[in-house]
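Novice: fold the stuff below for me.
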Amino acid sequence: MTATQAEPTLARPYKIPESVLVVIHTPQLEVLMMERADRPGFWQCVTGSKDALDEPLMATAVREVAEETGIVVGLPDLPLSSLRDWQLANVYEIYPVWRHRYAPGVTHNTEHVFGLTVPAGTPVRLAPREHLQYRWLPWREAADLCFSPSNAEAVLQLPRFTAEGQGG
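Specialist: Purely as a prediction, here's the structure:
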């Protein structure tokens, strides 16, 4: 191999343009917000793409919550029933700064919204490559902090979905 030839590298697979948004909150409607490591000042809830086309959305949500926060859904103290599929989907244009992660020509993503109720005081262990810091905020303040309009709208829906879950 000459000095001008590139060594072969393992191609990083493109992201699947189908993702989850998980609004993690306490029964008192305090919402977990995290600051992105790759974009300081951009705050969000848990988000992440499917790892495989056939990965169930619930599995994507459970995996992303564990990866980004260290919160494990499915343990006795946080049963799978704590995670609710809100049956909402947002289709949005992928910000140009992140389009390189997707196959050429992919410009839109479908995001499925979930809510996860956790006890107040639930410990959070951030993935340092993904997030710099976190805050628990009242839901209205959390919505105001979101950089993404779809994330802000999901947080604003929180009281409606928690009331439905309580039979209200």
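
Novice: when you work out contacts or count neighbours from here on, use the C-alpha atoms and nothing else.
Specialist: Fine.

Novice: for the chain, just list every one of the strands.
Specialist: 18-25, 30-36, 43-44, 46-49, 83-93, 108-117, 131-138 (DSSP state E).

Novice: now these as TSV including mean neighbour count and distance to residue 75?
Specialist: Formatted as TSV, these follow (neighbours: other CA atoms under 10 Å; distance: least, CA to CA, whole Å):
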stretch	mean neighbour count	distance to residue 75
strand 18-25	25	16
strand 30-36	23	20
strand 43-44	26	25
strand 46-49	21	19
strand 83-93	15	12
strand 108-117	21	13
strand 131-138	17	22
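
Novice: okay, those strands in CSV with distance to residue 123 next?
Specialist: Shown next, in CSV, are the strands of the chain (distance: least, CA to CA, whole Å):
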stretch, distance to residue 123
strand 18-25, 12
strand 30-36, 11
strand 43-44, 18
strand 46-49, 15
strand 83-93, 17
strand 108-117, 13
strand 131-138, 11
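
Novice: another for comparison:
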Amino acid sequence: MTQTKPYKIPESVLVVIHTAQREVLLIERADKAGFWQSVTGSKDAPDEVLSETARREVQEETGIAVRAAGVEFDGDEGRSVPAANLRDWQLSNIYEIYPVWRHRYAPGVTKNTEHVFGLLVPRDIPVTLAPREHTRYQWLPYREAADRCFSPSNAEAILQLPSYMAGAS
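Specialist: Reported below is the predicted structural model:
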């Protein structure tokens, strides 16, 4: 079997989308029923800036737009949030890529570096899932969301939400 798509870059983002009340948005994977997670995704190019990867993945997977820095209004305020709401938590995880997904990476690649971001949104922001990637979503209090995640690094990031929110004040 020949590889038709380019291999995934083993550097990704994890974006914990949350409200001011510490509710977390979880999305269920279309390819693995029962696998709940935050928004995740790999860089499209080695030189893609991580915050741009985060912005792109959030929009692709949830329909929520993060406005460009300096853009106060963009005509779709109900579906977008200011750039300042996307915060790099300066936290990275290196983990073993699950065997079921290793075929997406170059031969011999077994580890991924994941960079964690938080995104503060209003609780009533509309969510539109990418149907090929996710089937359902739910808002949960952060501890329940952490318990629901299949990924240990995702669960750990969610549990750190109160600390990162306190630091943002």
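
Novice: of all the strands of the first structure, which one comes closest to residue 150 of the first structure?
Specialist: strand 83-93 (6.8 Å; CA to CA).

Novice: pull the distance from that closest one to the chain's centre.
Specialist: 11 Å (CA atoms, centre = their mean, to the nearest Å).

Novice: pick out the residue nearest the middle of the first structure.
Specialist: Residue closest to the mean C-alpha point of the first structure, counted by CA atoms, centre = their mean, is residue 47 at 1.6 Å.

Novice: so what does that residue match up with in the second structure?
Specialist: Aligned counterpart of residue 47 of the first structure in the second structure: residue 40 (TM-score structural alignment).

Novice: got a list of contacts for stretch 93-104 of the second structure?
Specialist: Under the contact criterion CA atoms under 8 Å, 6 or more residues apart in numbering, stretch 93-104 of the second structure has outside partners 7, 8, 109, 110, 111, 112, 113, 114, 115, 153.

Novice: which members of those are the farthest-apart pair?
Specialist: Farthest pair in the contacts of stretch 93-104 of the second structure (CA to CA) is 7 and 153. Separation: 22.8 Å.

Novice: and the two? Which one has more around it.
Specialist: In terms of neighbours (other CA atoms under 10 Å), residue 153 is the more surrounded of residue 7 of the second structure and residue 153; the figures are 18 against 14.

Novice: so what's the counterpart of that one in the first structure closest to, chain neighbours aside?
Specialist: Using TM-score structural alignment, the equivalent of residue 153 of the second structure in the first structure is residue 150. Using CA to CA, 6 or more residues apart in numbering and skipping residues adjacent in sequence, the residue nearest residue 150 of the first structure is residue 90, 6.8 Å away.

Novice: once aligned to the second structure, how far is the longest helix along the first structure on average?
Specialist: The longest helix of the first structure (DSSP state H) is helix 149-165. Following the fit onto the second structure, the mean deviation recorded for helix 149-165 of the first structure is 0.3 Å by mean CA distance after the TM-score superposition for the first structure.

Novice: tell me how far that helix lies from the chain's centre.
Specialist: Helix 149-165 of the first structure sits 14 Å away from the centroid of its parent chain (CA atoms, centre = their mean).

Novice: buried ones in stretch 43-62 of the first structure?
Specialist: For stretch 43-62 of the first structure, burial by neighbour count (16 or more other CA atoms under 10 Å) applies to 43-51, 57-58, 60-62.
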